[in-house]
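Enquirer: here is a sequence with its predicted model. Questions after.
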Amino acid sequence: MDVFAPFHDAVLNAVAKLQDNGIVPADAKLGAITMEPPREAGHGDLATNAAMVLAKPAKAKPRDLAEKLLPLIEAHEDVESVEIAGPGFLNLTLKQSFWPRVVRAVLKEGEAFGASDTGAGQMVNVEYVSANPTGPMHVGHCRGAVFGDALANLLSFTGHDVTCEYYVNDAGAQIDVLGRSAYLRYREALGEDIGEIPEGLYPGDYLKPLGAALAAKYGDKLLKADESDWLPTVKLEAVDAMLALIKDDLAQLGISHDVFFSERSMLEGENLVMETIADLTEKGVVYEGRLPPPKGQVDEEWEDREQLLFRSTEFGDDLDRALLKSDGSPTYFASDVAYHREKFRRGFNTMIDVWGADHSGHVKRMKAALKALLGEEVDLDIKLCQLVRLFRSGTPVKMSKRAGTFVTLRDVVDEVGSGPVRFMMLFRKNDAPLDFDFAKVTEQSRDNPVFYVQYAHARACSVLRNVREVFPALDPGGDALGQAAIDLLNDEAELTLIRRMADYPRIVQQAASAHEPHRIAFYLHDLASDFHSLWNRGKDSPQLRFIHQNDPDLTNSRVALVSAVKRILSSGLGILGVTPVEELH
């Protein structure tokens, strides 16, 4: 339920009357008209840009149009007054009798408050993590994993049919390296002294259990075979083992995927990659040509030769792209294009890819390829997640010995817990660098956002527990709270808190539309701040305390408010994939 929707409707109704009178053209586009809280406190409860949006089509000054809209909007039964601000904004002040409805709506809908069916069941494919299956998850994967999972939750909350997908890069040179690295550990498990790990192979200790498993399953059989015979077998075993490791790592963060799609599967049988190249060829966007050498860098794989190229520059890219390597096998780019084509064939017109920032150079080429293949039929949004830098009390964290070259996701989760990791990974926009300090994330202070929000939830739970001792008959979780005399809540701090709760559905919808789950984390921090402020005012002003032994009606109304806050905090944390806590120790 969007509690502000009726006021948006009131504005549209007012505009319709101006259209009937010929003041605003009948064909004026109204989609850009918004209704949201004003940017500055003291400028009313809501603001609309209707006069600004309609001024040009109406060939009128925004303020003149605002003056015509003002009395029509002010006639709404829940509007106290309307004022014109700046170049033509209309600021609405709502009657105090409106705000109790917000609390009752939250109590009635519970954690479903803010949910919607705006997605209308639209199928959305969210692909995230998709790390090469060559080792455990590292902290760099962690941010994209949490972002993608929270975004999927957010889209589901707003009525989309979401499929969470992991693209398994189980073909190519890195899998050959994995197979050879696993074979080395297999020989080690059979008692051979393998010495230093050769350069170019994966050195991490995480491959030792795989080597032992291979030894237990095959004995010394693979030692007697040629590489051409043992490598395919070891690669399959290694990929399966690494995927099991990855799934277990992700489970530590509460993350699971609906689909694990194999790159290798596209190269077998009908060969979907070559089929995709044939589609591009048929559309006339493929040619034989030469690519210039990379600018400003050395690329050992670059060859000055005739090769099959996609006309990527015709669709917004900076450079045409190779589709086949010199040995005739498809490039990574060609496989990626085929994969997205396959997602479309599975019914996904809307696709969201979550990539690391190091893949930013691939964005234009992927969008160019899909535009060439599918035109406007597909909507691809690629979200880039910037790097995570780990610190401990301001000092950079050293790499993990077990992983060989990086800090593992499991290392981080084991130390601070899944909830703090997930919240902090989302408490900054995905395309901004993120500093993660173990000391800061675990300290119990206002400076730690996850603690601050969880403390608000725990405080609310404490009130609901304590009220039972004073009023045993009161059910703080029941429907009876919805009948409380919520109009008794008239202190400005209480009304500020209610206004913040009323904004939750709008924040959810905006976050879903923009594919930005960090907005939920920011909102929860603001809601927690308002709740803590009210709590602190109660310490200085006894009349604002939540429980009054001699005033059950006032107690009921404030407990209703607290219960509503708790439900929204729980709802928002649920979208982020964070379990709310009821007590902090």
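Expert: The structure has been received and is ready for your questions.
Enquirer: drop to CA atoms for contacts and neighbour counts, all remaining ones
Expert: Will do.
Enquirer: quick check: which element contains the nearest residue to Arg545 once chain neighbours are set aside?
Expert: Nearest residue to Arg545 in three dimensions, chain neighbours excluded: Gly538, at 4.5 Å (CA to CA, 6 or more residues apart in numbering). Per DSSP states H and E, Gly538 falls inside helix 518-540.
Enquirer: which helices and strands does that helix pack with?
Expert: Here helix 518-540 touches helix 418-426, helix 449-470, helix 492-502, helix 504-514, helix 552-576, going by 3 or more CA pairs under 8 Å, 6 or more residues apart in numbering; DSSP states H and E.
Enquirer: relative to helix 492-502, how tilted is that helix?
Expert: 160 degrees (axes from the mean of the first three to the mean of the last three CA atoms, to 10 degrees).
Enquirer: can you list contacts of helix 518-540?
Expert: Residues from elsewhere that reach helix 518-540, judged by CA atoms under 8 Å, 6 or more residues apart in numbering: 423, 426-430, 449, 452-453, 456-457, 493-494, 496-497, 500-501, 504, 507-508, 511, 544-546, 565, 569, 572-573, 576.
Enquirer: any buried residues in it, and which?
Expert: 518-532, 534-535 (16 or more other CA atoms under 10 Å).
Enquirer: starting at the chain centroid, how far to that helix?
Expert: 22 Å (CA atoms, centre = their mean, to the nearest Å).
Enquirer: show me what contacts the residue nearest to Leu324 when sequence neighbours are not counted?
Expert: Distance criterion CA to CA, 6+ apart; nearest residue to Leu324, sequence neighbours excluded, is Pro330 at 4.4 Å. Residues near Pro330 by CA under 8 Å, 6+ apart: Val273, Met274, Leu323, Leu324.
Enquirer: surely the first one and Met266 touch.
Expert: Yes: under the criterion of CA atoms under 8 Å, Val273 is in contact with Met266, at a separation of 6.2 Å.
Enquirer: below is an additional structure, to be compared with the one above:
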Amino acid sequence: MNLFSDIRALVIDCLDVLAAEGVLPDGLAYDNVTVEPPRDPAHGDMATNAAMVLAKPARMKPRDIADALAGKLGADARISSAEVAGPGFLNLRLAAGVWADVVRAALTDASYGTSDMGQGRKINVEYVSANPTGPLHVGHTRGAIFGDALASLLDYAGYDVTREYYINDGGGQVDVLARSVYLRYLEAHGQEVTFEDGTYPGDYLIAAGEALKDKVGDAYVGKDEDVWLAEVRSFATDAMMDLIREDLAALGIKMDVFFSEKSLYGTGRIEQAIDDLKSKDLIYWGTLKPPKGKMPEDWAPREQWLFKSTEFGDDEDRPVQKGDGAWTYFAPDIAYHYDKVTRGFDGLVDVFGADHTGYVKRMKAAVAALSEGRVPLDIKLAQIVRLFKNGQEFKMSKRAGTFITVRDLVDEVGKDVARFIMLTRKNDTPFDFDFDKAVEQSKDNPVFYVQYASARVHSVLRKAAEAGIDTSDPAAADLSLAAHEAELALAGKIAEWPRVVEVAARTHEPHRVALYLYDLASELHSLWNRGNDDASLRFLQEDNIPATQAKIALIRAANVVISHGLGILGVTPAKEMR
């Protein structure tokens, strides 16, 4: 049941009737007609913009359309009133029985809130994709949590989702990792070592060095790099990926696919992708224009193979292969996305760090060219996170060398707190993570506030059981006994859940789910608090069992939605607060 979708369908049906009666012209497009919660709840339960968006194409005054539409809508049993406001806004109030249907649907339909908007279309969400040179640090955390919640949201909305990690193991940084592990290997043999030339000094490599010693003994001690580099690189990459998988697990993340960049080299896969672009006359031999602004001292015009990315909205064409035959960094990324397209995905989402802003247009251009516009690519940028404690920027990690690890963060506040709080802001907004607020038990801490609502419902259920009140079949309750305006406000918020899911999935914005859960929890807490002053609103009415059953059915429906929403965010609902 999607009440907003159902009422929008009613609005469209009424518009069709008006067209059939000659009140409206035939052939009007209803694509921009919406039914949404009003900005001010005092204006009603829902509002439609139908009269406003149809006025111009219908060549009519908005209010004339609104008046005619209000008359038709008012004839439906679900509508208690349809009021025209201002120049043509139409505010709707729904009959009390509608809210009872919503509560019953939330209680009895396990799929309440899910959507078929995805229609089983295959979508690939690639996220984290950190270089395999060490444990995940806090800079990766936001993108990891965002990508995972987005994947869950899209799955909930009816898409066939693949979660993917792109292992950046094809560049020179993996050679640096191998040299760093080799130094730890020598250290494990009792040698004094010095980390120079950008090698990684973090303690996290000590275990890898010792494990390498256990595997090969002293076979590499004193040997030239060409003897051990390839083997140590593979060993070190595997060791770091094991570490990264453990970090992901600590965040509650499990990937479906780990794709190796290295697998693209020497296998013809890069050549195949570039040949595809050549066959479309999108690769040419040329010279880029000099960069704008201050000219770099080492800049010189160089002929190379260029991709016509400007034909797909980029600012300039992009090099894919240098004059000496070496691939640019862009070439394997093209090949990787070509692989995704050929795997049959209907849509792609890439979650990049904020430092990849300049990469967005070229990557979108490449996918548009490779798929001939068939496969959309949405690139989401995860802005930086700064950690604060006691009002000061917080540095925690000594083990990692120079950065704060995911494990540090999870150990400090827990997975659920980290995930929920990271999802209370839009992904492309800079975010300050305050440890004091994260553990604070107040309304200002969103994860506590939502979890507390869930715990309160379970507390009421326990007290009802102690009082011998049967709440085993909440759907059988007489919901007309929970019809106070505060109770209907909670039912109204429950009704918004399917709409929130579809809007969040359509915009790829899981933070909308977190904000909605906070609002839903607020309605439940508000109802609880009003019971302190008005005994008739208390959830337990021991002298009126039917009323108790109705009130408990209402809050259980709210908690069903809270559980579903927290599931999307990867957060475990609380049954009690400790």
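Expert: In hand now; what should we look at? Predicted model, so just to flag it, every value in this text is computed and none were measured.
Enquirer: on that earlier part again, the residue nearest to Leu324 of structure 1 matches what in structure 2?
Expert: Aligned by TM-score structural alignment, Pro330 of structure 1 pairs with Trp327 of structure 2.
Enquirer: from Arg233 of structure 2, how far off is that match?
Expert: 21 Å (CA to CA, to the nearest Å).
Enquirer: check Glu303 of structure 2 too.
Expert: From Glu303 of structure 2 to Arg233 of structure 2 the distance is 33 Å (CA to CA).
Enquirer: nearest to Val126 of structure 1, of the helices and strands packed on helix 518-540 of structure 1?
Expert: helix 504-514 (12.7 Å; CA to CA).
Enquirer: in the superposed pair, what's the mean gap between that closest one and structure 2?
Expert: Comparison of helix 504-514 of structure 1 with structure 2 after fitting gives an average deviation of 0.7 Å (mean CA distance after the TM-score superposition for structure 1).
Enquirer: residues contacting the residue lying closest to Val102 of structure 1 once chain neighbours are set aside?
Expert: Leaving aside its chain neighbours, Val102 of structure 1 sits nearest to Ala502 (6.0 Å; criterion: CA to CA, 6+ apart). For Ala502 of structure 1, the contact set (CA under 8 Å, 6+ apart) comprises Asp2, Val3, Phe4, Val102.
Enquirer: please redo it, this time with the cut-off set to 10 Å
Expert: Ala502 of structure 1 makes contact with 1-4, 37, 99, 101-103, 105-106, 113-114, 496, according to CA atoms under 10 Å, 6 or more residues apart in numbering.
Enquirer: and which of those residues is nearest Asp220 of structure 1?
Expert: Taking CA to CA as the measure, Asp220 of structure 1 lies nearest Gly114 of those, at 60.6 Å.
Enquirer: and that closest one, how many neighbours?
Expert: Applying other CA atoms under 10 Å, we find 25 residues neighbouring Gly114 of structure 1.
Enquirer: mind listing what it touches?
Expert: Neighbouring residues of Gly114 of structure 1 by CA under 10 Å, 6+ apart: 1-3, 106, 157-158, 501-509, 568, 571-572.
Enquirer: repeat that for 6 Å
Expert: By CA atoms under 6 Å, 6 or more residues apart in numbering, the residues touching Gly114 of structure 1 are Met1, Pro505.
Enquirer: okay, helices next: where are they in the stretch 201-350 of structure 1?
Expert: For the stretch 201-350 of structure 1, helices defined by DSSP state H, counting those that start in this stretch occupy the ranges 208-218, 227-251, 263-267, 272-282, 332-345.
Enquirer: the last one against structure 2, how far on average?
Expert: So that's helix 332-345 of structure 1. Averaged out, helix 332-345 of structure 1 is 0.8 Å away (mean CA distance after the TM-score superposition for structure 1).
Enquirer: if we look at that helix, which residues are touching it?
Expert: The contact list for helix 332-345 of structure 1 (CA under 6 Å, 6+ apart) reads Val273, Thr276, Leu323.
Enquirer: ok, back up a step: can you list the helices and strands packed on helix 518-540 of structure 1 in JSON lines and add distance to Ala14 of structure 1?
Expert: Formatted as JSON lines, those follow (distance: least, CA to CA, whole Å):
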{"stretch": "helix 418-426", "distance to Ala14 of structure 1": "40"}
{"stretch": "helix 449-470", "distance to Ala14 of structure 1": "40"}
{"stretch": "helix 492-502", "distance to Ala14 of structure 1": "23"}
{"stretch": "helix 504-514", "distance to Ala14 of structure 1": "22"}
{"stretch": "helix 552-576", "distance to Ala14 of structure 1": "32"}
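Enquirer: quick one: closest of the ones you listed to Val412 of structure 1.
Expert: Of these, the one closest to Val412 of structure 1 (CA to CA) turns out to be helix 418-426, at 7.6 Å.
Enquirer: roughly how far is the closest one from the heart of the chain?
Expert: With CA atoms, centre = their mean, you get 12 Å for helix 418-426 of structure 1.
Enquirer: can you check stretch 70-80 of structure 1 too?
Expert: On CA atoms, centre = their mean, the centre of stretch 70-80 of structure 1 falls 38 Å from that of its chain.
Enquirer: cool, thanks, talk later.
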